[in-house]
Each structure stands twice: as structure tokens, then as C-alpha cells.
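Chemist: coordinates for the following, if possible.
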Amino acid sequence: MDGGSDDNTFQIVKDLQNSGFKQIKWFQNSDLGVYDAMNRGLREAKGKWIYFLGSDDWLYENHTLESVSVALSNTHFNVAYGDVLIHGDSDWAKDQEIYAGEFDVFRMLKKNICHQSIFYKREFLNFHHIQFDLSYPINSDWDFNLKCCAKTKFIYLNKIIANFSSGGLSTNSKFKDSFFEEIPIKYKQLFPSKFRVFAWNLKNKILNI
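Modeler: Modelled structure (predicted):
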């Protein structure tokens, strides 16, 4: 999904397609930001699993998708995730840190699973109409993961999936949105049986928000 790049992205894609990689699809349209582009990608996708990789990030190894494919073929879970290797410091991770291990629901209220490490079953997303909320220009991926978590269990793959480059919107503290302010309202609806514990965490500032 290309929002109007002025580099040689199109030529790279055409060269790959001409070399036999016909399964690569390229769409160029103006959009309302990265999450709007990702929603459009969800609508265009045809495969069994969904994975998002930003233009400044790259897979950890040449055979990463092959090894992940084996793991996904043997699971009944709808969401699977691993880790990323961080390149560059950010507010939430340091250079060369492996981020961030296994999560449960409560840990996900403190920090997000890195989007470059997570795979979603397309059928599951479509059935529950889960999309990125454009009202969160920075944290819509976090909100997306919590909405998934409210509907299904995740499985941890215990492997590094991608190299993550700091410096994007999510690692720039100058940009803010209303995500944190709306947690008490939104997640009371998503996780009613657990919200008393969430509320206690919020009250005691364990979540650092």
C-alpha cells in the first residue's frame, strides 16, 4: 500500500513481478495516514494470514516467513506473535533490545506488542469487523491488538520476527492522541470481567499513563 512515494518503489515491484513474483500486489492511492492505508490493505488482502511490515523495517532472517509458516500451520490460534530487534533508541525500547517477550492481557495495558512481530488470521478479523481506528493517529495498532485480545487468545512464537527501526510516529514523544485517556471507558466494555483489576492498576499508576 503506497500512499504516494517518490522513490523507486514502483520500479522495484515491477522488476520483482517481471522476475516471476506475480503474487506481489502494489496499490498506490492517497490516504489519510498509515492506519488508513493498513485498513485498505486489509480490504485487498486475500491470504489466510495478515502481516504488516513498515517501509523502514525488515524481516530478521531470509527464512523468517518460512519458519513462521510452519508454526502457523500447526496452530488453531487466530493471532500469533514473536519479538523484534530494535534499531535506535525510543521512549519505549533501546537500541539492540529484543522486544518484548510474552504478553498477557494485563501486560498489554502497559505496553503494546510490536506490530512488526504479529500475525492475524484474516478470517478472524473479518468475522469480528476489526479495523484500525483512525481517531488514534499514533496508537491505533495498540487499540487494534486489544480489540483482538478481547475476542481471542494469542500464541507466543518465541522467535525474532523482524528488525524494527525507531523514529516513526510511535517512537516520537512529540505526537500524542487520545488513546490513553479513553482506556477506562473503552476497555471496561471490552474486558468487563477484568476491569476492576484494570481500574486498580490505573488508580495506582502502574500503567504509567
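
Chemist: rest of the way, CA atoms for contacts and neighbours
Modeler: Fine.

Chemist: test my guess that Lys153 contacts Val79.
Modeler: Yes: using C-alpha atoms under 8 Å, Lys153 is in contact with Val79, at 7.2 Å.

Chemist: any idea how many residues pack against the nearest residue to Leu146 once chain neighbours are set aside?
Modeler: The shortest distance from Leu146 to any non-neighbouring residue, by C-alpha to C-alpha, 6 or more residues apart in numbering, is to Met108 (7.4 Å). Counted with other C-alpha atoms under 10 Å, residues neighbouring Met108 total 17.

Chemist: for Arg196, same thing?
Modeler: Neighbours of Arg196 under the rule other C-alpha under 10 Å: 12.

Chemist: pull out the buried positions in whatever helix or strand it lives in.
Modeler: Arg196 belongs to helix 195-203 when assigned by DSSP states H and E. Judged by neighbour count (16 or more other C-alpha atoms under 10 Å), helix 195-203 contains these buried residues: 195, 198, 201-202.

Chemist: here is the second sequence; please produce its structure so I can put it next to the first one:
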Amino acid sequence: MFTIITPTFNSEKTIERTLKSVLSQTYKNFEYLIIDGKSTDNTLNIIKSYETKFENKLKVFSEPDSGIYDAMNKGIKKASGELIGIVNSDDFYEPDALENVFKSYDFDSKYQILYGFERITSGGVEKAVVIYNHRFLDEKMITHPTCFVSKNIYEDLGLYDTQFKSSADYEFMLRIFHSDNKVTFTPVYRVISNFELGGMSSTEIGVRETAFLRRNYGIINTKKYLVIVLRSYIHSLFTVKNKF
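Modeler: As a prediction, the model looks like this:
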């Protein structure tokens, strides 16, 4: 039913929490694929210590890649589940994440994206819960750890575009949202994933890529795009200057 994918690279500080969150799922019909970018720390040893606990659900692949989106695409190509979820090595699922998604799944829908809420934590303390709505995708992306995507979407409408270094997940969501294909977006009114502050964060590259995408989809005009890019470059220059 489900394929869960975790891209990893030198994730020894956080991977165990992610592993435990997948292992503790109340819904058990899933396979778990870890796509490692040839880690040089203790990541693979930690993963190996959990192999027997997953009772043949866990498969680990370790080889060099060109970044997180390349790893995600590799995992998608290996997936056998109908619904694919991607949880980063510094994020973690709620115990009933799969169960709640399964309850909302429409078996008659060929193309479906299910998504839920995201809890933001710091030092293990809840700071906020982010509530997403696909109707506002033009203004606010839905983060991929909260999403479960029909494999048919990836097969027929494409994978993550690896030319984007920080915003390929947003490009993917906009591409699907604005496509002529009938894609069903189904909200799951539960917290699905958890994001710990201090993990993967926004970068100036991400700001520029997001602005580029919004201009391409007609969400903002060229003038606003250029203003955003200029501000981003100025911010980068001041950031570099302050390091010295």
C-alpha cells in the first residue's frame, strides 16, 4: 500500500528518531526505502541496527548522488507502493500518520495527493502547527514530508526536477496543481509530520528559485521577481561581509 522514502547523507544525529517514527506506525502495510548518499559518518551503522526490527520492510541503498532530490527520485523509481511518502532524515512522522492517510484515501482516484498538518518543534517542544491548504499553493507550498502522492502521478506527470537545488518540491507541487490532468488534493485533518527547527532551512537560493517559479506560473510579474532577486543578492552580500 505505502512506500516511505528517506534520503540520508551523514545524518547520524537525527536518523534514529526518523527510524523510530516509521517503525512505530500503527498502520503496518508499508515498505521503507532509505536512499543514502554514501554517508561517511555513523548513519549506516545506526540504520543497520534497525534492520531486524522492521521485519523485511526496510531496504537500504547507499551510493553517491547529486543531492536530496536525486535521492528522492531514485527512491520513487524503486517504490512498489500505491502511495509514496517522503520523510527527511531530520523529520519524523506521527505514530498514526499512515493510518490517518489510509482512512482518507480514495481508491477510485488515479491521481491523488493527500496532505496533513506539520508540527514545528524546538528542543522537542511544540512551537506551532502549520495548517496547509492546496488552494493557496501559489502563495504557500505544502512541504513534502506532510504529503503522500500516488505513484501514478510520478510515473505519468514526472519526478522532481533536479536543476532546482532548494525548491524542486515546490516546482513539483506547482506543476501538478496547474496541470490539465485531474489531480485530487485531499486534506487529512491531522498532524502528519514533525519538523525540528535547526534542520534543513530556507536559503537565498531557495528564495530566488521560488520567485523564479512564481514568475513562470504567472503568480508574480517580472518586476516583482527582479525586486525579490535583487534583495536576495544584497542579503547574501551582507551575510558574507558579516562573516569577516
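
Chemist: hmm, back to that, for the helix holding Arg196 of the first structure, name the packing helices and strands.
Modeler: Packing partners of helix 195-203 of the first structure (3 or more C-alpha pairs under 8 Å, 6 or more residues apart in numbering; DSSP states H and E): helix 179-190.

Chemist: quick one: average offset of the longest strand along the first structure versus the second structure, please.
Modeler: Identified as the longest strand of the first structure according to DSSP state E is strand 154-165. Strand 154-165 of the first structure differs from its equivalent in the second structure by a mean of 0.9 Å after superposition (mean C-alpha distance after the TM-score superposition for the first structure).

Chemist: now do the helices in the second structure.
Modeler: Ranges of helices within the second structure are 15-23, 43-48, 68-78, 97-104, 151-157, 168-177, 204-216, 222-242, based on DSSP state H.

Chemist: just send these back as TSV, with distance to Ile120 of the second structure too.
Modeler: Converted to TSV, the helices of the second structure look like this (distance: least, C-alpha to C-alpha, whole Å):
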stretch	distance to Ile120 of the second structure
helix 15-23	15
helix 43-48	24
helix 68-78	21
helix 97-104	16
helix 151-157	28
helix 168-177	19
helix 204-216	20
helix 222-242	25
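
Chemist: residues contacting the spatially most central residue of the second structure?
Modeler: The centroid of the second structure falls nearest to His144 when counting by C-alpha atoms, centre = their mean (2.9 Å). Each residue near His144 of the second structure by C-alpha atoms under 8 Å, 6 or more residues apart in numbering is listed here: 85-87, 169.

Chemist: that one -> the first structure?
Modeler: Aligning on TM-score structural alignment places His144 of the second structure opposite His115 in the first structure.

Chemist: tell me, how many neighbours does the closest residue to Ile155 of the first structure other than its chain neighbours end up with?
Modeler: If the residues on either side of it in the chain are set aside, Ile155 of the first structure comes closest to Ala80, at 4.8 Å by C-alpha to C-alpha, 6+ apart. Residues lying near Ala80 of the first structure (other C-alpha under 10 Å) number 21.

Chemist: list the buried residues in stretch 233-244 of the second structure.
Modeler: Buried-residue list, stretch 233-244 of the second structure, by 16+ other C-alpha under 10 Å: empty.

Chemist: neighbours of Phe164 of the first structure, just the number please.
Modeler: Residues lying near Phe164 of the first structure (other C-alpha under 10 Å) number 28.

Chemist: ok, the equivalent of it over in the second structure to Tyr233 of the second structure distance?
Modeler: Counting by TM-score structural alignment, Phe164 of the first structure corresponds to Phe195 in the second structure. Plainly put, Phe195 of the second structure is 27 Å away from Tyr233 of the second structure if you go by C-alpha to C-alpha, to the nearest Å.

Chemist: now Ser201 of the second structure
Modeler: Distance, Ser201 of the second structure to Tyr233 of the second structure, by C-alpha to C-alpha: 18 Å.

Chemist: setting aside sequence neighbours, what's the nearest residue to the corresponding residue of the second structure for Tyr99 of the first structure?
Modeler: Using TM-score structural alignment, the partner of Tyr99 of the first structure in the second structure is Val130. Excluding the flanking residues, the one nearest Val130 of the second structure by C-alpha to C-alpha, 6+ apart is Glu118, at 5.1 Å.
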